[in-house]
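Sequence isn't available, so here's the structure alone:
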């Protein structure tokens, strides 16, 4: 289990009550910080210090002046040190980082301590399972927030997000979600063309998030590491932590379809399975999905999502209209083969949506740009992906109302290092996975 050396190791706490509204209402009244005045420093806290959290923090620190990172939290102490080391090696970032030992927190309660460490803005970049809980706590405390996608991995989490969003709107808190295509010029221009009637009425939509992946043979639990810690460290292959790659990754494409339609689907059906992602080290998620979503009025959206080595790589979103066809973007970042690193190297930062989303968030906080509460559409698109997974895992037709009313919660009954994990491997090291026609998926 993780060491508590060199960092504060908070005690683990109980799971939130099922009544999310009551939990929010019971929160402390926290005075808003004076960050809205243009020259005041925006104090940032980071919860989740992995690669994505570190990248998001870098972008936030580059987005506007004056900003300062003042607190960090993660389940694992070593992640704190690695993240801070990687951030401080940049000469332009080091002066903006002020995180002494007393503001470095590890453990399941780290998020609470970061939120209470005098921050104005909290970056929530842990594995997705924890997002609703952390977001609700941040909003309850009166903090602005950046949420990495997806925003939820089950219906109880979606309902927690919805309650927190209502609170955020009442408090005029600014929130941006890591669905960066919403900040990307080619997507913004393409959506406007559709709104202007360039391709006529939308008939159907196709998206693909087909990439390499799957198959991690031999990735077994090390001697001395308990099962819960193993799953938390390798969260990307466990359903309760990532929601399946359909939710964790393809929410990007699903969000684009919802953006085009300015709505969520009303039902979904689909299929999928595990062709290469099985055996020791591969968790319990699938490696491919194909889903047909239907919107009110009959427009269909066909979604493919695959992580499978040796297969066709293709990521794109194409909208078919009565008078034409428009492809909004291609490639994992929507720029064909350009990556965010290449965008920086080519001095095209203005085109980098990962940077733009943080600039837009800080502008919303300061009042120098439009007010943003992106967690509203972030919650809807994340739940749309969850509905798709419900359809593929169960092999059933699932309606939106059935999906959002589901009481099936993914996760342990309590958060502690000695807690029983939601799933365990069999004698061969393989984890049980969903079986259509048998699995209860909602």
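Thanks, I have it. All values derive from a computational prediction rather than experimental measurement.

When you work out contacts or count neighbours from here on, use the C-alpha atoms and nothing else.
OK.

just the helices in the stretch 251-400 of the chain please.
Secondary structure of the stretch 251-400 of the chain by DSSP state H, counting those that start in this stretch: the helices cover 251-261, 340-345, 353-366, 375-394, 400-404.

chain center to the shortest one: distance?
So that's helix 400-404. 20 Å (C-alpha atoms, centre = their mean, to the nearest Å).

Now it: buried residues?
Applying a neighbour-count criterion of 16 or more other C-alpha atoms under 10 Å, one finds 400, 403, 404 buried in helix 400-404.

okay, pairing it with this:
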């Protein structure tokens, strides 16, 4: 693609993911041009995106030579089929997380993209959460020493099962694929592949048909434990991150602000974008010659827009994808192992 040419983009799906995250973030990158949205919510698209054409079928993107990039934000069970059709049609592809439901599907898409010389990436946006960027910085600087215990939570209080596919669809619904994808991706980005996986995955709420509670433990060769938790009936959440190393500890509460900012109509670059309130800044405790020192550290700014800037640079200039298909496949491998571990009660090799 020539420098200066816009990357003409089509979006499949205009639910929460498509309307709140992808459409605004695509439009925040001047070199990306959102032209079409596949959705039954034509009026909503017309009102919110008056310069974008709503269409009924995904084939209207696949068959359009004027579309360079297809973004898939449909229910999880459709990711593999729609991404495959887009790649076969010669389109670059972004897939909302989770990449696919099975590892074999993920590898097939990866090989197909490679064979056709096309860009393929997965939207693991929470790599650019404010708190995670801050934590990654302090781990990278060695402020915590060798991390031996990493605990991350993604809790909610939603006691009633909602009538939506994420909470009703037994094929790909539930919080393990939804929220677990975020927690697992962050852990793998920090520490790489584990040695073993153990998990307890349950339907906790009355009437739930999909998992809404999970507890995962990833064990590493050096003895490190990564503990990932999520519940749907948590009134008072614990720390979002609780990380302990040989030299220090990092404790943070609260959720990243960017999702709520997008829902309120804020966009990257607006005043306050990506900033955390002071009460959500982490406590960093370090051990030194003078004893323990505890301080509250200012969070780095969150930057979800980095993903689509990376998409642009990868398609235009051949730079690495902001999230590679191999990285996204590792997440699915952990999810597969977690489901199997929960069913058998066994600790499984990764």
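The structure has been received and is ready for your questions. What you see is a predicted model; the values in this text were computed from it and never measured.

any chance of the buried residues of helix 400-404 of the first structure in JSON lines, plus distance to residue 142 of the first structure?
As requested, the buried residues of helix 400-404 of the first structure are exported to JSON lines (distance: C-alpha to C-alpha, whole Å):
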{"residue": "400", "distance to residue 142 of the first structure": "31"}
{"residue": "403", "distance to residue 142 of the first structure": "30"}
{"residue": "404", "distance to residue 142 of the first structure": "27"}
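
Let me know the closest of the residues you listed to residue 386 of the first structure.
residue 403 (7.9 Å; C-alpha to C-alpha).

Could you measure from that closest one over to residue 21 of the first structure?
Between residue 403 of the first structure and residue 21 of the first structure the computed distance is 20 Å (C-alpha to C-alpha, to the nearest Å).

quick one: residue 194 of the second structure from residue 219 of the second structure, how far?
Distance, residue 194 of the second structure to residue 219 of the second structure, by C-alpha to C-alpha: 6 Å.

scratch that, residue 165 of the second structure is what I was asking about
Distance of residue 165 of the second structure to residue 219 of the second structure, computed by C-alpha to C-alpha: 32 Å.

Neighbour count: the two, which is higher?
Set side by side, residue 165 of the second structure and residue 219 show more neighbours around residue 219, with 21 against 15, by other C-alpha atoms under 10 Å.

Now which residue in the first structure aligns to that one?
Matched by TM-score structural alignment, residue 219 of the second structure corresponds to residue 294 in the first structure.

need the contact list for that match.
Counting by C-alpha atoms under 8 Å, 6 or more residues apart in numbering, residue 294 of the first structure makes contact with 265, 266, 267, 268, 300, 301.

if you set the cut-off to 6 Å instead, what comes out?
Contacts for residue 294 of the first structure were tallied using C-alpha atoms under 6 Å, 6 or more residues apart in numbering; they are 265, 266, 267, 300.

buried sites along stretch 45-57 of the first structure?
By 16+ other C-alpha under 10 Å, the buried positions in stretch 45-57 of the first structure come out as 45, 46, 47, 48, 49, 50, 53, 54, 55, 56, 57.

Which members of these occur in helices, if any?
Taking DSSP state H as the definition of helices, those contribute 53, 54, 55, 56, 57.

Can you tell me what the first one aligns to in the second structure?
Aligning on TM-score structural alignment places residue 53 of the first structure opposite residue 18 in the second structure.

Would you mind measuring from the residue nearest to residue 316 of the first structure when sequence neighbours are not counted to residue 87 of the first structure?
Distances taken as C-alpha to C-alpha, 6 or more residues apart in numbering place residue 330 nearest to residue 316 of the first structure, at 4.3 Å, with adjacent residues excluded. Separation of residue 330 of the first structure from residue 87 of the first structure (C-alpha to C-alpha): 30 Å.

now do residue 289 of the first structure
Distance of residue 289 of the first structure to residue 87 of the first structure, computed by C-alpha to C-alpha: 37 Å.

and if you look at residue 196 of the first structure?
To residue 87 of the first structure, residue 196 of the first structure is 43 Å away according to C-alpha to C-alpha.

These two: who's more crowded?
Each of residue 196 of the first structure and residue 87 has its neighbours counted (other C-alpha under 10 Å); residue 87 has more, 20 against 10.

For the residue nearest to residue 289 of the first structure when sequence neighbours are not counted, the count of nearby residues, please.
Nearest residue to residue 289 of the first structure, sequence neighbours excluded (C-alpha to C-alpha, 6+ apart): residue 272, at 4.2 Å. Neighbours of residue 272 of the first structure under the rule other C-alpha under 10 Å: 21.

that older thread, over in the second structure, see which of the contacts of residue 294 of the first structure survive.
On the basis of both residues aligned by TM-score structural alignment, their matches' C-alpha atoms under 6 Å, what survives of these in the second structure is 265, 266, 267, 300.

Run through the residues that contact the residue of the first structure most remote from its centre.
Centroid-distance maximum for the first structure: residue 323 at 35.1 Å, with C-alpha atoms, centre = their mean. Taking C-alpha under 6 Å, 6+ apart, we find residue 323 of the first structure in contact with 199, 200.

what separates the closest residue to residue 86 of the second structure other than its chain neighbours from residue 200 of the second structure, distance-wise?
Among residues not flanking residue 86 of the second structure along the chain, residue 62 sits closest, at 5.7 Å (C-alpha to C-alpha, 6+ apart). Note on residue 62 of the second structure: its distance to residue 200 of the second structure, by C-alpha to C-alpha, is 40 Å.

So for these two, which residue has more residues nearby?
More crowded of residue 62 of the second structure and residue 200, by other C-alpha under 10 Å: residue 62, with 22 against 19.

And the more buried one? What does it align with in the first structure?
Here residue 62 of the second structure is matched to residue 115 in the first structure, going by TM-score structural alignment.

What of residue 200 of the second structure?
In the first structure, the residue matched to residue 200 of the second structure (TM-score structural alignment) is residue 271.
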